[in-house]
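> okay, sequence plus prediction incoming.
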Amino acid sequence: MKRRLALMIGGFCLSPLPQANAHPHIFAEARLEIVSDESGMLSELRNVWRFDEFFSSSVLLDFDHNSNLILDPGELKEIGDTIRESLGDYDYFTFITKNGAAAPVAKPEVFNADFRDNQLLVFFVAKPKEPVKIEGNLSIGVYDPTLYTAIDFTTDDEIQSIGSALSACTRQVVRPDPDEVIAQNQANLTEAFFNDPNGNLMGQLFATRVEFKC
């Protein structure tokens, strides 16, 4: 059960066809709060993900050990711990870039899980592994680099910035047009691209992100 959840969340597709990896299989609506502290550093990225009902029902079936059709606190903790471990190779779907250079995130202390209205919710806080000062050009995105999971911010208001350092920056939410992305990268979207064992970073091309100029 844990392996199945890790495979599903972590972005691995069991189908041998390269086309199967070219579109999402799991969907989640997201909210992100980007927080700067009083010293002008990026302090926290507060994530909330609400997964689609189909995926949520499969998680319920796998982790409802006492078959009461309710995810008890212990079962929810097991789900959160499993997702936390499985996303380690994917930077917890949370990506920070400062002046063009990647700033890795540290392993979140905890993933909290809940189950409401037949949907799985996950809450966690990501922090930069090394200090990131709010200056220059800062880009932050939450996405699955393999595109197996679609992380969707339904409106720009679902991405909030908190703190005076961020308030002093100009901010833009970037939503790439899928047709333009495909047209611009047509030469690279080959079978070898999709079968690349090191991952193809397809999700990065389509991901919604917020850019700050400070």
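Done, it's in.
> can we go C-alpha only for contacts and neighbour counts from here?
Fine.
> residues contacting the most centrally placed residue in the chain?
The chain has Phe93 as the residue nearest its centroid, 3.3 Å off, counting by C-alpha atoms, centre = their mean. Residues near Phe93 by C-alpha atoms under 8 Å, 6 or more residues apart in numbering: Leu87, Val142, Tyr143, Asp144, Pro145.
> now it: how far from Gln160?
Look at Phe93 and Gln160: by C-alpha to C-alpha, to the nearest Å, they are 17 Å apart.
> can you give me the helices in this protein?
With helices called from DSSP state H, the chain shows them at 2-10, 53-63, 73-86, 164-167, 178-184, 191-194, 202-206.
> what angle sits between the longest one and helix 53-63?
Direction vectors for helix 73-86 and helix 53-63, defined by axes from the mean of the first three to the mean of the last three C-alpha atoms, to 10 degrees, enclose an angle of 110 degrees.
> putting a second one here so we can go through both:
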Amino acid sequence: MRKKTPLLLAILSFLPVPALAHPHIFIDAKFEVAAAPDGSIGELRNVWSFDEVFSSSVLMDFGKAGNQALTASELKAVGKTVRDSLAQYGYYTNVTIDGKAVPMAKPDDVKADYKNGSLTLSFSLKPEQKTFLKGTTIFGIYDKTLYTAVDFATDNDMTISGAALSRCKRKVIRPNPKEVMAENQAALTSMFFSDPKGTDYSLLVATRLEVQC
């Protein structure tokens, strides 16, 4: 395989990112919770469109020189790299039911596409064990290191589907970073010294989908 872009390596490897770090990679995301007929989580569907700088770097390192496109085999190589490496980050997917974490299995595959100068990744996740939607389920798609910014342009980019979810209420939560910092100043100071990756801060400011059943 051709050498991977430094930015791709950055998104897929552990990095010494300081607390409250500035994002270097930007994703426009769409997320869907699809329920199974029995009321359990069927699959979590993700579509990520990357910024032009990151996309062009992937094109340069995975594609043929001078060719502004990626072949099917090159796209497959990108998808495989992401599937294998993002596992250590849980694919930026964080799910809790009444505060208890729900582990996700590795996706069957990650499909990559490159059009109009943008790399797009599509994949679905399923819980490691059958998990029913009950109580309050919170879905968060974010990078705990804050190196990558995952953005949902509108509330309609975080959706639910399936007849079993007709009994549930959906709410998109968009915390205001400035308000979070003001309300948690003392705690954030402690985080800075105890957690150089700023993991806890990312939990406070991430856009989340809340489903109450």
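Yep, it's here. Since the model is a prediction, treat every value here as computed from it, not as a measurement.
> superposing both, give me the TM-score.
Remark: TM-score between the superposed chains equals 0.90 [TM-score structural alignment, normalised by the length of structure 2]; 209 aligned residues with a C-alpha RMSD of 2.0 Å.
> structure 1: strands as residue ranges?
Along structure 1, the segments classed as strands by DSSP state E run 26-36, 42-51, 94-98, 101-102, 111-116, 119-126, 137-142, 149-152, 159-162, 170-174, 209-213.
> right, and those - which one's nearest Glu191 of structure 1?
Glu191 of structure 1 lies closest, by C-alpha to C-alpha, to one member of these: strand 149-152, at 19.9 Å.
> what's that closest one in contact with?
9, 11, 24-30, 49, 142-144, 208.
> most remote residue from structure 2's center?
Going by C-alpha atoms, centre = their mean, the residue of structure 2 most distant from its centre is Gly66, 30.8 Å out.
> for that residue, give its distance to Tyr91 of structure 2.
Distance from Gly66 of structure 2 to Tyr91 of structure 2, by C-alpha to C-alpha: 31 Å.
> next: Ser202 of structure 2.
15 Å.
> cool, Ser49 of structure 2 as well?
15 Å.
> cool, and Ala101 of structure 2?
For Ala101 of structure 2, the distance to Tyr91 of structure 2 equals 14 Å [C-alpha to C-alpha].
> show me what the residue nearest to the centre of structure 1 lines up with in structure 2.
Mapped onto structure 2 by TM-score structural alignment, Phe93 of structure 1 lines up with Tyr92.
> quick one: residues in contact with stretch 132-141 of structure 2.
Residues contacting stretch 132-141 of structure 2 (C-alpha under 8 Å, 6+ apart): 39-41, 92-98, 150, 206-213.
> how about stretch 116-129 of structure 1?
In this structure, residues lying in contact with stretch 116-129 of structure 1 by C-alpha under 8 Å, 6+ apart are 42-53, 56-57, 80, 94, 103-115.
> now do the contacts for Asp144 of structure 1.
Per C-alpha under 8 Å, 6+ apart, neighbours of Asp144 of structure 1: Gly11, Tyr90, Phe93, Ala150, Ile151, Gly203, Gln204.
> thinking again about what came up before, quick one, which of the strands of structure 1 is nearest to Pro18 of structure 1?
strand 149-152 (15.8 Å).
> coming back round to it: filter the contacts of Asp144 of structure 1 down to the buried ones, PyMOL style.
To isolate the buried members of the contacts of Asp144 of structure 1 in PyMOL, using 16 or more other C-alpha atoms under 10 Å:
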select buried, resi 11+93+150+151+203+204
